[in-house]
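Participant: Got a sequence here, can you model it:
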Amino acid sequence: MAMRKPPSRPTIAEIAKQSGVSAGAVSYALNGRPGVSDETRKRILEVAREVGWVPSTAARALRGGGTATLGLVITREPDVLGIEPFFMSFVAGIEKVISARGYALLLQVTPDPERELQTYREWWSARRVDGIFVTDLAIDDQRLPIINEIGLPVVVVGDPAFSDGLPAVGSDDAAAANAAMERLAELGHKRVAHIAGPERFVHTHVRSDAMARAGERLGIQVVAEVNTDYSVAAGTAACHQLLDGANPPTAMVFDNDLTAIGAVRAATGRGVEVPGQLSVLAWDDSPLCELTVPALSALSRDVSAYGADAATMLLNVVNGSAEVKSVRSSVARLVDRGTLGPAPR
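Facilitator: Coordinates of the predicted model:
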């Protein structure tokens, strides 16, 4: 059986032939350069669309025109990332913005921060991306000065106060933590635990500090903080650990929905009623929160809009906008679905 020959890519010469103009005129039109009339440019672009012509990113990069590609490296264990709702929604928001502008997203998952930095160096030296998103901002983040040194256009996804002067899109986690503690105070809770993400992350510290300050103001004791990897298993283990302690909390606040789901399963599995004996509140609402029994109360934010804001900012950075200001995006609101209740007597 004869091998099928793959279809050839449309060329400038073919577009020129169908448009009845020279190859040079097609080049001017497709690259937005002067040298052809508006009517001719319109005809050439129409023919290019009909034949499905797209620019070669490699050739475009060699001409200094960029690659029309943005990069995102996520440093996570693949098993955890595979069921993490946050990044799925975040990437969806990015795609919504960049695809409309003719850009693509290059996504890579790495096991450790050093490999993440190496990826940035490789991408930039090979001209594979025009700019990058940096997520999971850490305290004294060593990536930021290196990215600055490389000269790679970047938007930091995290608190602008910790972005080392780089443009950033951040969520007001302190305000959300205050809202959570105020609601728990209204319900009469005096002992609250915080089941957080990795200790190195900026948002872990911001949330923890805000909860502690709110607790002092409201008369609530934060009896424990447990750092996790955001997995269901980690949430299950944290719940068992806290309930087995000498001074168990009456409410638990989780930094993501997966750990909260694990905790609800652990609590109900050992006969602890949620919310009758234990209140549970998740951060980063997702459809998973509505599938649990009972449905999870959550600090809900529009993660897709968060990604869209980051994408809009990075496109502005890449395209040399005169002034790019860091912004706070995606303020969370408390959605009470059924896992918050009065403190047990």
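
Participant: When you work out contacts or count neighbours from here on, use the C-alpha atoms and nothing else.
Facilitator: OK.

Participant: any chance you could map the helices in this protein?
Facilitator: With DSSP state H as the criterion, the chain has helices at 12-19, 23-30, 38-51, 57-62, 78-81, 85-98, 113-125, 143-150, 173-186, 202-218, 232-243, 257-269, 303-318.

Participant: For the comparison step, fold the sequence that follows:
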Amino acid sequence: MNLPPANPSAPPARRPTLKDVARETGYHITTISLALRGHASIPTETRQRIEEVAQRMGYQRNPVFYALSRFRQEGRVRAPAPRIAYLENYGAGSGNSRPPYQQSIYEGARRQAELLGYQLEVLAVGEDDHDARSLSHHLRDNHITGVVIGSFQPGFAEIALNWADYAVCKIHSRHTEPNATVVANDQLREVRMAFRRLAALGYRRIGLAVGRADEDASGHRHTAGYLMEQAAVPADRQIPPLIFPYNTDAGMLGGMITRWVRRHQIDAVICNWTSVREIIEAAGLHVPQDVACACLCLCDAAPEGLAGVRPHLHLVGERAVSIVVTQLKSGQPGLPEVPSSIYVQSTWQDGPSAPPRN
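Facilitator: Next up is the predicted model:
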């Protein structure tokens, strides 16, 4: 799904400044600044004329520098904290709740924004939420120039805003334009870590089960890590990954995993669903007697006793906000000429679902 451009024909434009308004009205820049702050020293008629010209030109006060100037003048910031938009597409308009792993990312982003003096405003986009036009209007009307794209679920090919106007960073969301700096946990390294730890525990036939949606969102980094490890084991122990389709529910997945485990005589399953143990047992296999399992996403909501990888998702959110704030403070909005990816490393956690094997 694409969010169509709010105005596809409009080229990126430079933001009007106080100097531009002064040049247009003929007043000194100090007069312009005082008028736009509603200072009593400026006659009402003059102030109204300046405000009309500024509005017509599209001038917007920079909330970051406004807050800083208030701090210099008064010793404390009385102006509202400047806002950073946090975009999500999990379907809030349809009443859906935020998935647990996304909640961890969001909490990290929110805390970091507050620490740096900003307010994080959650904006939902999608069929029942903001489209590109309403999103663009909301950002403009509320003087929001910093945007975090918060781990979009697949289905959105593009968020069509005039990105030259915004400081932006993506969390995961490799399937979604714009091509901005990405912060993520390192799925490739996580799969390799899980595979090697299970092998060290004595498992010999290790398989990866992951959803197509998660593969698309991560740039196929799960299977990339898995195939790198598979290449190092004997051919008779190489197992094809189970890539289950979009919209697979727990019941369907249980049947798929059971057939796959039996067909390939798998003794340990790596999966990124936190409910993997319950899904396997509901399908008739016993964990760990019949097959061990390890989860790639042990977030706070993960069941106890589950072995696997614990990603530091709150740090992912923190890093994304820090990148946007750096862009805002340096006055360098827009997309980077050469985007980069920043990976937050994870840690392994042993658990009864994958005990040492004799």
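
Participant: before we move on, the earlier item: the helices of structure 1: which one's closest to T292 of structure 1?
Facilitator: helix 257-269 (7.2 Å; Cα to Cα).

Participant: The helices of structure 1 into a markdown table, with extra columns for mean neighbour count and distance to A68 of structure 1?
Facilitator: Formatted as a markdown table, the helices of structure 1 follow (neighbours: other Cα atoms under 10 Å; distance: least, Cα to Cα, whole Å):
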| stretch | mean neighbour count | distance to A68 of structure 1 |
| --- | --- | --- |
| helix 12-19 | 18 | 19 |
| helix 23-30 | 19 | 15 |
| helix 38-51 | 15 | 18 |
| helix 57-62 | 14 | 7 |
| helix 78-81 | 13 | 26 |
| helix 85-98 | 18 | 9 |
| helix 113-125 | 16 | 13 |
| helix 143-150 | 15 | 19 |
| helix 173-186 | 20 | 32 |
| helix 202-218 | 19 | 30 |
| helix 232-243 | 20 | 37 |
| helix 257-269 | 22 | 34 |
| helix 303-318 | 22 | 10 |
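
Participant: would you turn those into TSV with distance to F162 of structure 1?
Facilitator: Below are these laid out as TSV (distance: least, Cα to Cα, whole Å):
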stretch	distance to F162 of structure 1
helix 12-19	47
helix 23-30	41
helix 38-51	44
helix 57-62	32
helix 78-81	25
helix 85-98	20
helix 113-125	18
helix 143-150	10
helix 173-186	13
helix 202-218	8
helix 232-243	27
helix 257-269	25
helix 303-318	16
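
Participant: Those: which one's closest to S297 of structure 1?
Facilitator: helix 257-269 (9.6 Å).

Participant: elements contacting the closest one?
Facilitator: helix 232-243, strand 279-283 (3 or more Cα pairs under 8 Å, 6 or more residues apart in numbering; DSSP states H and E).

Participant: Quick one: residues in contact with that helix.
Facilitator: If you take Cα atoms under 8 Å, 6 or more residues apart in numbering as the criterion, helix 257-269 of structure 1 is touched by 84, 195, 230-240, 253-254, 273-274, 280-286, 288-289, 292, 296, 298.

Participant: quick revisit: of all the helices of structure 1, which one comes closest to V324 of structure 1?
Facilitator: helix 303-318 (6.8 Å).

Participant: Trace L105 of structure 1 over to structure 2, please.
Facilitator: Superposed on structure 2 with TM-score structural alignment, L105 of structure 1 falls opposite L120.

Participant: Correct me if wrong: its match contacts A85.
Facilitator: Yes: between L120 of structure 2 and A85 there is a contact at 6.0 Å, judged by Cα atoms under 8 Å.

Participant: Report the separation between the residue most central in space within structure 1 and L70 of structure 1.
Facilitator: For structure 1, F90 is the residue whose C-alpha lies nearest the centre (Cα atoms, centre = their mean; 4.2 Å). Going from F90 of structure 1 to L70 of structure 1 by Cα to Cα, to the nearest Å gives 14 Å.

Participant: Tell me, how many residues neighbour the nearest residue to the match of L105 of structure 1 once chain neighbours are set aside?
Facilitator: Excluding its sequence neighbours, the residue lying closest to L120 of structure 2 (Cα to Cα, 6 or more residues apart in numbering) is I84, at 5.0 Å. By other Cα atoms under 10 Å, 26 other residues sit near I84 of structure 2.

Participant: To which residue of structure 1 is I84 of structure 2 aligned?
Facilitator: In structure 1, I84 of structure 2 lands on L70 (TM-score structural alignment).

Participant: now D249 of structure 2
Facilitator: That one, D249 of structure 2, aligns with A234 by TM-score structural alignment.

Participant: That match against Q241, yeah?
Facilitator: No: counting by Cα under 8 Å, A234 of structure 1 does not reach Q241; the two are 10.4 Å apart.

Participant: which ones are touching Q277 of structure 1?
Facilitator: By Cα under 8 Å, 6+ apart, the contact list for Q277 of structure 1 reads 250, 343-344.

Participant: ok, and the most crowded of the residues you listed?
Facilitator: T250 (25 neighbours).
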